[in-house]
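1. Whatever this is, show me its structure:
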Amino acid sequence: MNTYLGRAAVVVAASAMTVSLTACGSGEDADGRPGGSVKDDAIKVGLLLPEDQTARYENFDKPLIEKEIAKLTRGRGKVVYANAKQDATAQNTQVDAMITAKVNALIIDAVDSKAIAGAVKRAKDAGIPVIAYDRLAEGPIDAYTSFDNEDVGRVQGKALLDALGDKARDGQIVMVNGSLTDPNAKQFKSGAHSVLDGKVNVGKEYDTVEWKPENAGASMTAALSALGKGRIAGVYSANDGMAGGIITALKAAGVSPLPPVTGQDAELAGVQRIVAGEQYMTVYKSYAPEAAAAAEMAYALAKGQKIDGLINQIVDSPTTKRVPSVLVPGVAVTRNNVKSTVVDDGIFTIAAICTDRIKAACEEIGLR
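-> Now for the predicted structure:
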């Protein structure tokens, strides 16, 4: 693992502690009943992810969790999967289906952190431990793993300031935040504001329904109309998908050169835009330690074991205090460090990034 992810390695090191976890409590045998203390490794872990528009969930989170559960259970465990496709009502129904399927633990990345609370309680009432994944779900959750979301916002804000340099006060900044139903979006926004406030002029600020790129693009078009295309010095975009919609809107309005635009998630399209000079930065979040932490906590809780040795934080949700948590740091990726981050970590190959359209740009920064 490269030096950029040295801090995240501390989280991964917790994997080695799984075998030494101490049992606590006595529940049912591994007869397909909900978790608590399954005696063998034939566990069923429910995995509910929120949407399929962001590439990470289907391409990284799901297979990484499946792989980790297989490793922990020596191939005896099973992941039961469903994707809510941004429908909070559907996700509540999916929780009920997981209860009916008698999963031994449930990992939930909530579409709507508030709306899921009742379903979390139903799972808990059925004896199923619940791990909130990536977003801090409300309700009686047992554990939580995500990235240090305020720090992600600070990383984005600092990168934008770095890009603006001594022109930070020239013109207006447009802030395009994530969805109001996602508690992470609030934390990204807070972190970014903590860095940007007092150092830039925020001309317009928007929240983005369902994180959709087209909604972000519409906000950018509105900002251009309100502020004038020659007065936008930079754009804070909360993730890469929205950055794509924003950049499309800027191009359609004839903005040239493009102002620096932030992002997050290190999606392939976002990395390609960074190489091409269209997007200034993204935040690379190594999904492996986050997925490993969720799988390890699900495995331990399904078997009635303590998770004290796995956690590195205690977090309060609006409904549950002192939630055992694992928080993973993120890293800023610009044209200067694409190779030493997402390439050297095996997320993307140079061949995947450097399509014919941006081959010359790849050569320019030494991606060959």
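2. can we go C-alpha only for contacts and neighbour counts from here?
-> Fine.
3. Tell me how many other residues crowd the closest residue to Arg169 other than its chain neighbours.
-> Closest residue to Arg169 apart from its sequence neighbours, by Cα to Cα, 6 or more residues apart in numbering: Val200 at 5.1 Å. For Val200, the count of nearby residues is 21 (other Cα atoms under 10 Å).
4. before we move on, what about Thr89?
-> The burial count for Thr89: 13, using other Cα under 10 Å.
5. helices or strands next to the helix or strand containing it in the packing?
-> Secondary structure from DSSP states H and E places Thr89 in helix 88-100. Contacts defined by 3 or more Cα pairs under 8 Å, 6 or more residues apart in numbering; DSSP states H and E place helix 88-100 against strand 44-49, strand 78-83, helix 117-125.
6. Please repeat the previous calculation with a cut-off of 10 Å.
-> When contacts are defined as 3 or more Cα pairs under 10 Å, 6 or more residues apart in numbering; DSSP states H and E, helix 88-100 packs onto strand 44-49, strand 78-83, strand 105-108, helix 117-125.
7. and the first one with helix 88-100, angle?
-> In this case it means strand 44-49. Here strand 44-49 points in a direction 180 degrees away from that of helix 88-100 (axes from the mean of the first three to the mean of the last three Cα atoms, to 10 degrees).
8. hang on, the earlier thing: can you mark which positions in the helix holding Thr89 are buried?
-> By 16 or more other Cα atoms under 10 Å, the buried positions in helix 88-100 come out as 88, 90-92, 94-96, 98-99.
9. to compare against the first, here's another:
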Amino acid sequence: MKRKHSLVLVGMLGVAMSLTACGDDSDSGSEGSEGSTGDSSAAAGKIGVILPDTESSVRWESADRPALEAAFKEAGVEYDIQNAEGDAERMTQIADTMIGNGVTVLAIVNLDSESGAAIQEKAESQGVATIDYDRLTLNGTAQYYVSFDNTLVGELQGQGLADCLGDKKANIVFLNGSPTDNNATLFADGAHSVLDPMTNFTVVGEQAVPEWDNEEAATIFQQLYTAADGKVDGVLAANDGLGGAAIGILEGNGQAGKVPVTGQDATVEGLQNILAGTQCMTVYKSATQEAGALADAAIALVNGEDAQTTGTTKDSESGREVPSILLEPLSITKDNVGDVITDGGQTVEDVCTGSYAALCTEAGIS
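-> Below you'll find the model as predicted:
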């Protein structure tokens, strides 16, 4: 996929509003949250955000939701955040309800491009602006795309695995993300662009994992491992959940810690696996930074202004150049696990529990 963009690290853009919102939870858990400023001087509009699920990654509820809530409250804008729980029909219903309840800007993390594009088309027909959050909706109509540079994510994973394997000849298995997620395609493309030219590496298996399902990932990896007669020296796993699934199979075959595995999202499990030596790296994408960029773009639309972008991303199906805000991800290894904690991505209390406390101390994390 050809894309043009500037790899500008977008920080939290300050919003010129000093009033802080007082938010109320309209629902509990992953069902939804709604905040209201209760102040006439706040932005004259309402922002809806639909997160995709709670299964593909723990980040959506543990990181993105609180970061988005904090950003919207700080900006003094009314908002409604809900989770589709992996159900495209549910996402459509949530979108319809949000539009009916007066959102003026709707941001979605699509479950697939077809249903995402339909949501955006309906929103547009109702005068509601839309933003693609984290995943680009192919053939969509979003005004903006807010995400990380996902090809670079894959490049970091590919380089990370190469660094862990060294110059030796090695057999690699690719455990890719969901085929309906455009990001998964970009991750794989980026990783292949790094690893394919390295002639000492041979890809002995590659498969996408539907819906990023970790249990299915374990089954798929077991099949790939068996097909390769156990001769697997490295695993390019698209995120920490898939990486954890592969590590479980490797552990059952006495190979955990001997076969480098990649990941993404810098989850608690992923960081603990890195500290334990069963995962060689992950990719950290600051939820606070991404949520801040989404909040700034959404608030600009609410106020009838243009958002500050870093470039454009080409929709591979429609050919449209989508104005984009692309952030720069960070490669995390055992040497810099502490950077995630320092940035607020995870806490010492969550990562350094039980047997991991000593490993944290060894890594200089306290």
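10. Superposed, how do the two chains score by TM?
-> After superposition, the two chains reach a TM-score (TM-score structural alignment, normalised by the length of structure 2) of 0.86; 333 aligned residues with a Cα RMSD of 1.9 Å.
11. circling back: would you verify that the residue nearest to Arg169 of structure 1 is located in a helix?
-> No. Under DSSP: H, G, I helix; E, B strand; the rest coil, Val200 of structure 1 falls outside any helix and is assigned coil.
12. ok, it to Ile108 of structure 1 distance?
-> 37 Å (Cα to Cα, to the nearest Å).
13. Same question for Asn92 of structure 1.
-> 10 Å.
14. And Gly178 of structure 1, by the same measure?
-> 19 Å.
15. can you check Leu47 of structure 1 too?
-> For Leu47 of structure 1, the distance to Ile108 of structure 1 - Cα to Cα - is 6 Å.
16. Need the residues touching each of the two.
-> 82, 95, 131, 133, 294 (Cα atoms under 10 Å, 6 or more residues apart in numbering).
17. Residue in structure 2 paired with Ile311 of structure 1?
-> Applying TM-score structural alignment, one finds that Ile311 of structure 1 aligns to Thr309 in structure 2.
18. check contacts around that match.
-> 5-6, 8, 10, 144-146, 293, 297, 323-326 are the contacts of Thr309 of structure 2 under Cα under 10 Å, 6+ apart.
19. Filter those down to the buried ones, ChimeraX style.
-> Of these, the buried ones go into a single ChimeraX selection, burial set by 16+ other Cα under 10 Å:
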select :5,10,144,145,146,293,297,323,324,325,326
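20. Any chance of CSV for the contacts of Thr309 of structure 2, columns secondary structure and distance to Pro66 of structure 2?
-> CSV is the format used below for the contacts of Thr309 of structure 2 (DSSP: H, G, I helix; E, B strand; the rest coil; distance: Cα to Cα, whole Å):
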residue, secondary structure, distance to Pro66 of structure 2
His5, strand, 28
Ser6, coil, 28
Val8, coil, 25
Val10, coil, 19
Tyr144, strand, 22
Tyr145, strand, 20
Val146, strand, 17
Ala293, helix, 14
Ala297, helix, 18
Pro323, strand, 26
Ser324, strand, 23
Ile325, strand, 20
Leu326, strand, 21
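21. Checking the contacts of Thr309 of structure 2 against structure 1: which ones persist?
-> Counting by both residues aligned by TM-score structural alignment, their matches' Cα atoms under 10 Å, the contacts of Thr309 of structure 2 that remain in contact in structure 1 are 10, 144-146, 293, 297, 323-326.
22. So which of these is the closest to Gly127 of structure 2?
-> Tyr144 (15.4 Å; Cα to Cα).
23. got a list of what the residue nearest the centre of structure 1 touches?
-> What sits nearest the mean C-alpha location of structure 1, by Cα atoms, centre = their mean, is Asp134, with 5.4 Å. Residues counted as contacts of Asp134 of structure 1 (Cα under 10 Å, 6+ apart) are 49, 61, 107-110, 144-149, 182-184, 287, 290-291, 294, 327.
24. which residues in structure 1 form strands?
-> 44-49, 78-83, 105-108, 130-133, 143-147, 172-176, 202-206, 232-237, 282-284, 313-315, 323-328, 331-333 (DSSP state E).
25. Buried deepest among those, which one?
-> strand 105-108 (a mean of 31; mean count of other Cα atoms under 10 Å).
26. average gap between that strand and structure 2?
-> For strand 105-108 of structure 1, the mean deviation from structure 2 after alignment is 0.7 Å (mean Cα distance after the TM-score superposition for structure 1).
27. Where in structure 2 does that strand fall?
-> Going by TM-score structural alignment, strand 105-108 of structure 1 sits over residues 105-108 in structure 2.
28. For the stretch 251-368 of structure 1, which segments count as helices?
-> 268-276, 287-302, 350-353, 359-364 (DSSP state H, counting those that start in this stretch).
29. May I see those arranged in a markdown table, with distance to Ser219 of structure 1 as well?
-> A markdown table is the format used below for the helices of the stretch 251-368 of structure 1 (distance: least, Cα to Cα, whole Å):
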| stretch | distance to Ser219 of structure 1 |
| --- | --- |
| helix 268-276 | 19 |
| helix 287-302 | 29 |
| helix 350-353 | 28 |
| helix 359-364 | 29 |
